[in-house]
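Colleague: Pasting a predicted model and its sequence here:
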Amino acid sequence: MSDSATPGAPSLAERSRRAVWHPCTQMKRHEREPLLAIASAEGPWLVDTGGRRYLDAVSSWWVNLFGHGHPHIRAALADQFATLDHVMLAGLTHEPVVALSERLGELTGLGHAFYASDGASATEIALKMSAHYWRNAGRPQKCEFVGLVGGYHGETVGALSVTDIALFREAYAPLVRLSAALPSPDARQAAPGEDAAACARRAAAALGDYLAQHHERTAALILEPLVQCAAGFAMHDAEYLRLARALCSRFEVHLICDEIAVGFGRTGTLFAHQQAASAEAPWRPDFLCLSKGLTGGTLPLSVVLCTDAVFEAFYDDRVARGFLHSHSYTGNPLACRAALAVLDLFEEGIDGEPVFERNRVTAARLNELCEPLSAHPRVRDARQLGMLWAWDIDDAGIDGFSGAYHLEAREQGLLLRPIGNTLYFMPPYVLDNAALEQLAGGALRALHAVCGS
């Protein structure tokens, strides 16, 4: 297998550098660092055009749940393609979108589904839907939003307004209507003698103070339940979710849960916000945004689920009171069928083994294998939740840690992309023991190469 079809012709990586504007990338970097050209993938492995394998330890930007080319998902897509590839959803419908909406409603208690193609679009939908709800309710002044310090919800203009990552937001500040960013419950910010739950309560108190003053103009709070991934995998106690729900209900503010990254088992439950619920205290947001793992990493699809109360505010004879938003590929049958296949796997298991039981065994083994990594003298705040791992690296004196580590990890046969000085794993759920050993051992060797022993 060759990177170039013709001897002497430009490689696939070079052709890509010339023709493709790659996402979230300073393209000049690839003058000195060739793009990694991938020819195929199977299970947790990517294969480059030279035949070398790489363990996809970040699930191809957090989307791949059950490995590349999973036979159940592949069969479902082939069957659907033979029947119906696409049809507009305005004025028409089809079985996959109805079945998926029904199943998601049963799983979440949120019975109305609005579809798009990516996570940022889901954020835009939820924000617009919330503000429009309050307009329809006769309270148009409730059109402002609040998020958390370090929150990330996408890079379209509306999504950037509730994203608190300076690199993404500063360049486009003149275009963005900035929202308030309140203290994060990030457990790394706990004061001496304060545990994660107490840290969460302190952050919730700040939210309460803000809403007491600004609730008349605030449409919604948006947050990432349990883990703020782009903020360096900041993890927080579910107590914050419980308190935030109570405050939003008290002050008549919508709660939007962005589970684009953390949904579908990443945190140890199907949806992260479910860890805030109990039999005595049912818990659900007003809006739930899902994408990434929704199709198991096969096709673009996102969805916003909402309560009956939100839906009913738009249900009217007047067109102006409807939710006037659309995407050409809304509810694409192929993508919906892939999502249904993903839900099948959660119900039926991987090779007959329940997904969450398998993941608990995998996590325990990887924790054991990663003990030397966690003990490295440059590591701070080693943490793990479900199938997510993160380590902050004290990189004083290291220029460009993230890029340097990424290249060293590739030498170890691993696809890893640290966020700043945070090394993280978000692997597919199908790693065997050999893959786990390669991941833990290779990650440590790459750290030694970049930072020393």
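Modeller: Perfect, thanks for sending it. Residues are numbered from 1 along each chain as shown.

Colleague: For the rest of this, base every contact and every neighbour count on C-alpha atoms.
Modeller: OK.

Colleague: Any idea which residue is closest to the centre of this structure?
Modeller: Nearest to the geometric centre of the chain sits residue 261, at 1.3 Å (CA atoms, centre = their mean).

Colleague: gap between that residue and residue 208?
Modeller: From residue 261 over to residue 208 the distance is 26 Å, taken as CA to CA, to the nearest Å.

Colleague: circling back to that earlier point, help me confirm that the residue nearest to the centre of the chain is found in a strand?
Modeller: No. With DSSP: H, G, I helix; E, B strand; the rest coil as the criterion, residue 261 is assigned coil and is not in a strand.

Colleague: My read is that it contacts residue 289, right?
Modeller: No. Look at residue 261 against residue 289 with CA atoms under 8 Å: they stay out of range, at 9.6 Å.

Colleague: Mutual contacts of those two, please.
Modeller: Taking CA atoms under 8 Å, 6 or more residues apart in numbering as the contact criterion, no residue touches both residue 261 and residue 289.

Colleague: number of nearby residues for the closest residue to residue 301 other than its chain neighbours?
Modeller: Of all residues not flanking residue 301 in the chain, residue 117 sits nearest, at 4.1 Å (CA to CA, 6 or more residues apart in numbering). Residues within reach of residue 117, counting by other CA atoms under 10 Å, total 21.

Colleague: Second structure for comparison follows:
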Amino acid sequence: MSSNQEIVARDLSVLWHPCTQMKDHEHLPLIPIRRGDGVWLEDFDGNRYIDAVSSWWVNILGHGNPRINRAVHEQLDKLEHVILAGFTHEPVVALSEQLVAMTPPGLDRVFYADNGSSGIEVALKMSFHYWQNMGHTRKQRFVTLGNSYHGETLAALAVGDVALYKSTYKPLLMDVFTAPSPDCYHRAEGESWEAYCRRQFVEMKKILAEHHEEICAVIVEPLVQCAGNMRMYHPVYLKLLREACDKYGVHLIADEIAVGFGRTGTLFACEQAGITPDFLALSKALTGGYLPLCAVLTRNEIYQAFYDDYNTMRAFLHSHSFTGNPLACAAALATLEIFETDNLIERNRELAAHMSRALERFNDHPHVAEVRQTGMIAAVEMVKDKRTREPYDWQERRGLRVYQHALKHQALLRPLGNVTYFMPPYVITPEQIDHLADVAWEGINLATKD
């Protein structure tokens, strides 16, 4: 049987890994995974790790989930793939019906892409194209939030605002309006999350009031800016934004790729503001983390703007080879069935409450500025000075020290800079949450020793 050392040597001779400075692996060993089971990942030497980040936020129901396995196996025996232009198949129809039924009211049409970034491209193009079809040809720009992230294809990068990913490619990107983030980490002492978000919305409203005639849409990550250090905000911001978009004739794109399907305590984050966006992008957890798939839901009103004779050239001629792949749809259908039968949202609330209790002690840590949580997402932010919130120099890579400590203690806690976060599969137990909290506490203590 292969060993860790053998797999790593083969890997480093041929692979280029994502979001990685490959030279790091001269001293930071790769972890080759042989199998997964529930919250656990196991390497070729028999070491195990609790997947506290759900393998980049996708695996919500555990590795090797038998019900999803069975659904994919059954579909594999029938149809692995077929072109979705001019053809269709039962899994994609059934999945579309279910998504329309379960998402916020008014989202009646589903367009599929292969992954989250591609789905954002769909939503951006569809919004722009809608306004062109409607004769509003001046509408050519988008509004995004500071500290936002929507993917790494060029249009998705353009509407993001995390310099780490964006700055190198700036010359290639379209120009956008950027409104201040409602990220509540920056609220004044004693100021509530709601009050801060209302205050932050003033600048967004000003942008819409002054430039709505040239704006197609506003794009946001509802409630949690995940790649932006898991920064969080109050639902009132979404409510105010929906009202302003309606007032000024601008689309609202909700990127729930990371936060959808129960992560924030409700099935979709938009529910907590009682709003329906004009476009809703869903991916990651959609298939239980099994296969890449993105669904972009929109309104019939938008669909109808493209519905015409072919020779009018109003069709949305956007495509992906694997659009609506039957295997991915089968995995998604099995995932949605588990939500329906297993009362996951209520169980998640219990797990989230336990996570909150397990992380309480971090509030008093001398090098923790904030512990924040929205549903099944929690984050602990390390700082050099608790009183002033002066951050550690990013070049010190303190979060990496937590990561390395965790790997030695059966935990995968991949940091975002100096932020240690928890975004585990929903099959995690309270005892496993306690273990993660203990490991993170020890890791942060080690990381903040000078």
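Modeller: Done, it's in. Note that the structure is a prediction, hence the values are computed from the model and not measured.

Colleague: Give me the TM-score for these two chains.
Modeller: For these two chains in superposition, a TM-score of 0.95 is obtained (TM-score structural alignment, normalised by the length of structure 2); 439 aligned residues with a CA RMSD of 1.4 Å.

Colleague: I'd guessed the residue nearest to residue 301 of structure 1 sits against residue 295; true?
Modeller: No. Residue 117 of structure 1 lies out of contact with residue 295 (CA under 8 Å); the separation is 10.8 Å.

Colleague: what sits in contact with each of the two?
Modeller: Both residue 117 of structure 1 and residue 295 are in contact with residue 301, where contact means CA under 8 Å, 6+ apart.

Colleague: ok, which stretches of the stretch 351-450 of structure 2 are strands?
Modeller: In the stretch 351-450 of structure 2, the strands defined using DSSP state E, counting those that start in this stretch lie at 368-374, 377-382, 411-412, 419-422.

Colleague: Turn these into a markdown table, including distance to residue 146 of structure 2 and mean neighbour count.
Modeller: Shown next, in a markdown table, are the strands of the stretch 351-450 of structure 2 (distance: least, CA to CA, whole Å; neighbours: other CA atoms under 10 Å):
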| stretch | distance to residue 146 of structure 2 | mean neighbour count |
| --- | --- | --- |
| strand 368-374 | 19 | 21 |
| strand 377-382 | 19 | 25 |
| strand 411-412 | 29 | 26 |
| strand 419-422 | 18 | 25 |
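
Colleague: picking up where we left off before, which ones are touching the residue nearest to the centre of structure 1?
Modeller: 62-63, 229, 290-293.

Colleague: Just these: which are in strands?
Modeller: Secondary structure defined by DSSP state E assigns residue 290 of these to strands.

Colleague: Any idea how many residues pack against the corresponding residue of structure 2 for residue 418 of structure 1?
Modeller: Taking TM-score structural alignment, residue 418 of structure 1 has residue 415 as its aligned residue in structure 2. For residue 415 of structure 2, the neighbour count with other CA under 10 Å is 21.

Colleague: for the closest residue to residue 415 of structure 2 other than its chain neighbours, what are its contacts?
Modeller: Excluding its sequence neighbours, the residue lying closest to residue 415 of structure 2 (CA to CA, 6+ apart) is residue 399, at 5.5 Å. Residues near residue 399 of structure 2 by CA under 8 Å, 6+ apart: 415-420, 444, 447.

Colleague: Now intersect those residues with the helices, please.
Modeller: Among the contacts of residue 399 of structure 2, the ones falling in helices (DSSP state H) are 444, 447.

Colleague: Out of the contacts of residue 399 of structure 2, which is nearest to residue 132 of structure 2?
Modeller: Among those, residue 416 lies closest to residue 132 of structure 2 (CA to CA), at 39.0 Å.

Colleague: The nearest residue to that closest one once chain neighbours are set aside: what secondary structure?
Modeller: Excluding the flanking residues, the one nearest residue 416 of structure 2 by CA to CA, 6+ apart is residue 229, at 5.6 Å. Under the three-state scheme (three-state DSSP), residue 229 of structure 2 adopts coil.

Colleague: now for residue 229 of structure 2: what does it line up with in structure 1?
Modeller: With TM-score structural alignment defining the correspondence, residue 229 of structure 2 maps onto residue 232 in structure 1.

Colleague: what's near enough to touch that match?
Modeller: Residue 232 of structure 1 neighbours (CA under 8 Å, 6+ apart): 390, 392, 419-422.

Colleague: Would you check that residue 122 of structure 1 makes contact with residue 301?
Modeller: No. Under the criterion of CA under 8 Å, residue 122 of structure 1 makes no contact with residue 301, lying 9.4 Å away.

Colleague: between these two, what contacts are shared?
Modeller: Here residue 122 of structure 1 and residue 301 share the contacting residues 115-116, 291, scored by CA under 8 Å, 6+ apart.

Colleague: In PyMOL, how would I select just the buried ones from the residues you listed?
Modeller: Buried residues among these (16 or more other CA atoms under 10 Å), as a PyMOL selection:
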select buried, resi 115+116+291
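
Colleague: okay if I get the shared contacts of residue 122 and residue 301 of structure 1 as a markdown table plus distance to residue 370 of structure 1?
Modeller: Listed next are those as a markdown table, based on distance: CA to CA, whole Å:
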| residue | distance to residue 370 of structure 1 |
| --- | --- |
| 115 | 39 |
| 116 | 38 |
| 291 | 29 |
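
Colleague: that older thread, out of the contacts of residue 399 of structure 2, flag the one nearest to residue 305 of structure 2.
Modeller: residue 416 (41.1 Å).
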